[in-house]
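Chemist: Sequence first, then the predicted structure, then my questions.
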Amino acid sequence: MTTKAKKKFRSTIAEAAHETASGLHRIGLLDAKTMREFDAACLTTIEPLTGKQILALREREGVSQGVFAHVLNVKPKLVSEWERGEKKPSGPSLKLLSLVKARGLEAII
């Protein structure tokens, strides 16, 4: 038995539109290319963040670097390096930060 990961949509409207498009794709009325474009349009976008933006995001959420790191599943030192601009988040960490930016910390807890 496999479970499908829940996708994080921009809004409930985007989720409903995506569900409709998925149904149309399943029955062959929407091609794979169009479905991929729908995925990109409906899902939370990933954008690069500066150290200042990451610091502001953490402060907006009202958590320490340690708590923020724990929620993001990284070391507190890495959060500090991001905030100082010494390193840049990428991959899954950047996706999680984008979700926090768009929906708040509750979206990933």
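Modeler: Sure, I can see it.
Chemist: C-alpha from now on. contacts and neighbour counts both.
Modeler: OK.
Chemist: dump the residue contacts of the residue positioned nearest the centre of the chain.
Modeler: What sits nearest the mean C-alpha location of the chain, by Cα atoms, centre = their mean, is Leu99, with 3.3 Å. Counting by Cα atoms under 8 Å, 6 or more residues apart in numbering, Leu99 makes contact with 8, 44, 105, 107-108.
Chemist: Identify, from these, the entry nearest to Gly62.
Modeler: Closest to Gly62 out of the contacts of Leu99 is Leu105 (9.7 Å), distances taken as Cα to Cα.
Chemist: The nearest residue to that closest one once chain neighbours are set aside: neighbouring residues, count only.
Modeler: Leaving aside its chain neighbours, Leu105 sits nearest to Glu61 (6.6 Å; criterion: Cα to Cα, 6 or more residues apart in numbering). When neighbours are counted by other Cα atoms under 10 Å, Glu61 registers 15.
Chemist: how about the one helix or strand Glu59 maps to: buried residues?
Modeler: Here Glu59 sits within helix 51-61, counting by DSSP states H and E. By 16 or more other Cα atoms under 10 Å, the buried positions in helix 51-61 come out as 51, 54-55, 57-58.
Chemist: before we go on, here's another structure to hold up against the first:
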Amino acid sequence: MTKAKSYKSDIKAAIHQTASDLYEVGLIDKQTMHRFDESCLTPVHRFTAQEIRALREREEVSQTVFALYLNVPKDSISQWERGEKHPSGPSLKLLALVQKKGLEAIA
């Protein structure tokens, strides 16, 4: 299973796919591919503890309910909001979706 990539635009998606193909056959090096990644892919926003808490409060849900929507333990939400741990991977994507479109987008 491959991870779906989020592109800044359709044109950048096409450019990135071409660059990926060239990288796979050895026509461009890793450093060049990294530059294509940075210019074409949407950056992942790293949420602060305050942003996560504000997001949950904006949606008017408890930590337990927020955890159920994000499919993580309630303790994770608590630790994120205290800054003890930080969300990563799918949790970051879900938080970004909630930030943009609201909790109903992942319901």
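Modeler: It's in. Predicted model, so just to flag it, every value in this text is computed and none were measured.
Chemist: by contact count, what packs against the helix holding Glu59 of structure 1?
Modeler: Applying 3 or more Cα pairs under 8 Å, 6 or more residues apart in numbering; DSSP states H and E, we find helix 51-61 of structure 1 packed against helix 76-84, helix 91-103.
Chemist: one more time with 6 Å
Modeler: Under the contact criterion of 3 or more Cα pairs under 6 Å, 6 or more residues apart in numbering; DSSP states H and E, helix 51-61 of structure 1 touches helix 76-84.
Chemist: OK, contacts around the residue in structure 2 sticking out farthest from the centre?
Modeler: Distance to the chain centre peaks in structure 2 at Leu27, reaching 29.5 Å (criterion: Cα atoms, centre = their mean). If you count contacts by Cα atoms under 6 Å, 6 or more residues apart in numbering, Leu27 of structure 2 has none.
Chemist: That one and Ala14 of structure 2, how far apart?
Modeler: 17 Å (Cα to Cα, to the nearest Å).
Chemist: Name the residues that touch the longest helix along structure 1?
Modeler: For structure 1, the helix with the greatest residue count under DSSP state H is helix 12-26. The set of residues external to helix 12-26 of structure 1 that reach it, using Cα under 6 Å, 6+ apart, is 9, 30, 42.
Chemist: Narrow these to those that are buried.
Modeler: Here, 16+ other Cα under 10 Å leaves 9, 42 buried among those.
Chemist: What's Lys33 of structure 1 aligned with over in structure 2?
Modeler: Matched by TM-score structural alignment, Lys33 of structure 1 corresponds to Gln31 in structure 2.
Chemist: Correct me if wrong, but its match is in a helix.
Modeler: Yes. Under DSSP: H, G, I helix; E, B strand; the rest coil, Gln31 of structure 2 falls within a helix.
Chemist: Please point out which parts of the longest helix of structure 1 sit buried.
Modeler: 14-15, 18, 21-22.
Chemist: Stretch 30-40 of structure 1 now?
Modeler: The neighbour-count check on stretch 30-40 of structure 1 (16+ other Cα under 10 Å) flags 35, 38-39 as buried.
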